[in-house]
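1. Let me see the structure of the following:
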Amino acid sequence: MNVFVIRHGETEWSLSGQHTGTTEIALTDSGRRQAERMRPLLARQTFALVLVSPLQRARETCDLAGLGDRAAVDPGLMEWNYGEYEGLTPKQIEAKQPGWLIFRDGCPGGETPSQVLARVDQVVGRARAADGDVALFAHGHVLRVLAARWIGLPARAGQHFLLNTGTVSVLSYYHEIPAVRVWNGQLAN
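-> Down below sits the predicted model:
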């Protein structure tokens, strides 16, 4: 069993480094091309389950990658709710709260790491219960927590999994042990 973990394509805010949680924002032209480049890879796979975040940028990526007609929306794949930090860059947040780390501190007026962990654990449970390969279309921070939870680490361990836009990662098993097969895989231009 393989779980394809797919981060949405580039947006204007991912380019500027702004935290994009619940704000609806479209893909850039480059982000649409990133999503379209996924199509041949994903077309070679047979998926028992395809889940997508309800947010536009993830749904658009899923559609352009060729799996939109098979996808079920799963709110557990929503990006972290950044609350008061929505739209801010890391530098702006650092000025307000020196030493801030989302995976440890969460966001004022938004979600805590334990709230995100609870959502992600439900998605991991759905993926593990599927009878075959799975595709998950979502966002940077939530997918980093998902990777950590897949291999049995706490939500805070998401800090160790850097994830670019428009990438395909694969979670799997080594014997019966959950493992990361591919991480942050970028497709050729």
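2. CA atoms for contacts and neighbours, from now on please.
-> Fine.
3. other SSEs contacting the lengthiest strand in the chain?
-> Ranked by number of residues, the top strand in the chain under DSSP state E is strand 177-186. In terms of contacts (3 or more C-alpha pairs under 8 Å, 6 or more residues apart in numbering; DSSP states H and E), strand 177-186 is packed against helix 140-150, strand 167-174.
4. Distance from it to the middle of the chain?
-> Using C-alpha atoms, centre = their mean, to the nearest Å, the mean C-alpha position of strand 177-186 is found 13 Å from that of the whole chain.
5. And for it, what's in contact with it?
-> 147, 150-152, 162-164, 166-173 (C-alpha atoms under 8 Å, 6 or more residues apart in numbering).
6. Going by neighbour count, which of these are buried?
-> The neighbour count (16 or more other C-alpha atoms under 10 Å) marks A147, W150, L163, N164, G166, T167, V168, S169, V170, L171, S172 as buried among the contacts of strand 177-186.
7. Dump those into a markdown table; add distance to A129 as well.
-> Formatted as a markdown table, the buried ones among the contacts of strand 177-186 follow (distance: C-alpha to C-alpha, whole Å):
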| residue | distance to A129 |
| --- | --- |
| A147 | 17 |
| W150 | 13 |
| L163 | 25 |
| N164 | 28 |
| G166 | 26 |
| T167 | 24 |
| V168 | 21 |
| S169 | 19 |
| V170 | 17 |
| L171 | 14 |
| S172 | 13 |
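8. Next, the second sequence, to be compared with the first:
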Amino acid sequence: MADTGGVEIWLVRHGETLWNAQGRITGWSDVPLTERGEAQARALFPLLAAERFDSVVASDLSRAVQTARLAYGEPQRHLWELRELDFGGLEGLPWADLAEPHRVALLAFEGFQAPGGESTARLRSRVYGFFEGLAPGRHLAFTHGGVLRLVLRDFDRDRFLPPCAVVGLDWTARRVLFVWGEEGLDGS
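-> This next block holds a predicted model:
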């Protein structure tokens, strides 16, 4: 994105955790990266190191901070606003053990709220509130799969992305610039 006074955001999903590998619902639990997750984060370094960012931030959960450190460097701030959805009573459960109504609602995403957890509307409010407060420039944010899915759904590109996927956004124009994941680069 040319420097037009707009806001460009690169969102990075954290690397694999044990709960990801086990298919467990992971929200606000502070689960560290696996060795594979660390390797995934290090593999992003050549891509991200070649870029210049005006700020580098991460969710305050260790999996996002650890990914940032391995993939780019120490984030300037650790922010709760960039956390995953709070799954409340569903936290830590294997996907296969979720009641059918919870699985259906979570796949639909919009309007979802786990028992004792956070709604997708609240997730949108806190994440977008942070994005709206960003100064013009390029920003790198290490976050979670639910945040990437939220944004992509709102931009008509609903996708589940793997650990260490990267989504580039022209936030000012509300446009997806690219999606990078296991399949490689997918430009808009």
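9. quick one: TM-score?
-> Once superposed, chain against chain, the TM-score is 0.83 (TM-score structural alignment, normalised by the length of structure 2); 176 aligned residues with a C-alpha RMSD of 2.2 Å.
10. Quick one: the strands in structure 2, in order.
-> 7-13, 55-59, 77-79, 137-143, 166-170, 175-181, 184-187.
11. Tabulate those strands (JSON lines), appending distance to R126 of structure 2.
-> Converted to JSON lines, the strands of structure 2 look like this (distance: least, C-alpha to C-alpha, whole Å):
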{"stretch": "strand 7-13", "distance to R126 of structure 2": "15"}
{"stretch": "strand 55-59", "distance to R126 of structure 2": "12"}
{"stretch": "strand 77-79", "distance to R126 of structure 2": "11"}
{"stretch": "strand 137-143", "distance to R126 of structure 2": "13"}
{"stretch": "strand 166-170", "distance to R126 of structure 2": "17"}
{"stretch": "strand 175-181", "distance to R126 of structure 2": "20"}
{"stretch": "strand 184-187", "distance to R126 of structure 2": "27"}
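12. how about the helices and strands packed on strand 177-186 of structure 1 in a markdown table, adding distance to Q186 of structure 1?
-> Below are these laid out as a markdown table (distance: least, C-alpha to C-alpha, whole Å):
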| stretch | distance to Q186 of structure 1 |
| --- | --- |
| helix 140-150 | 14 |
| strand 167-174 | 5 |
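13. Relative to N81 of structure 1, which of the ones you listed is closest?
-> Closest to N81 of structure 1 of those is helix 140-150 (C-alpha to C-alpha; 9.8 Å).
14. Which residue, other than its chain neighbours, is closest to D30 of structure 2?
-> L61 (5.7 Å; C-alpha to C-alpha, 6 or more residues apart in numbering).
15. repeat for T28 of structure 1
-> T11 is the one closest to T28 of structure 1 (C-alpha to C-alpha, 6+ apart), at 5.1 Å.
16. Which residue in structure 1 aligns with Q66 of structure 2?
-> Taking TM-score structural alignment, the alignment pairs Q66 of structure 2 with E60 from structure 1.
17. So what's the residue count around its match?
-> E60 of structure 1: 21 surrounding residues under other C-alpha atoms under 10 Å.
18. OK, contacts around it?
-> A26, L27, G68.
19. hmm, back to that, go through the helices and strands packed on strand 177-186 of structure 1 and name the closest to A130 of structure 1.
-> strand 167-174 (12.8 Å).
20. what angle sits between the longest helix along structure 1 and strand 47-52?
-> The residue-count maximum for a helix in structure 1 (DSSP state H) belongs to helix 113-129. Helix 113-129 of structure 1 runs at 160 degrees relative to strand 47-52, counting by axes from the mean of the first three to the mean of the last three C-alpha atoms, to 10 degrees.
21. How far does helix 113-129 of structure 1 sit from its chain's centre?
-> 12 Å.
22. list the helices and strands that helix packs on?
-> Looks like helix 113-129 of structure 1 contacts helix 102-105, helix 140-150 (3+ C-alpha pairs under 8 Å, 6+ apart).
23. Packed most tightly, which of these would that be?
-> helix 140-150 (a mean of 24; mean count of other C-alpha atoms under 10 Å).
24. tell me what the top helix by length along structure 2 is packed against?
-> Taking DSSP H as the criterion, structure 2 has its longest helix at helix 35-49. Here helix 35-49 of structure 2 touches helix 62-71, going by 3+ C-alpha pairs under 8 Å, 6+ apart.
25. how big's the offset between the helix it packs on and structure 1?
-> On superposition with structure 1, the mean distance recorded for helix 62-71 of structure 2 (mean C-alpha distance after the TM-score superposition for structure 1) is 0.4 Å.
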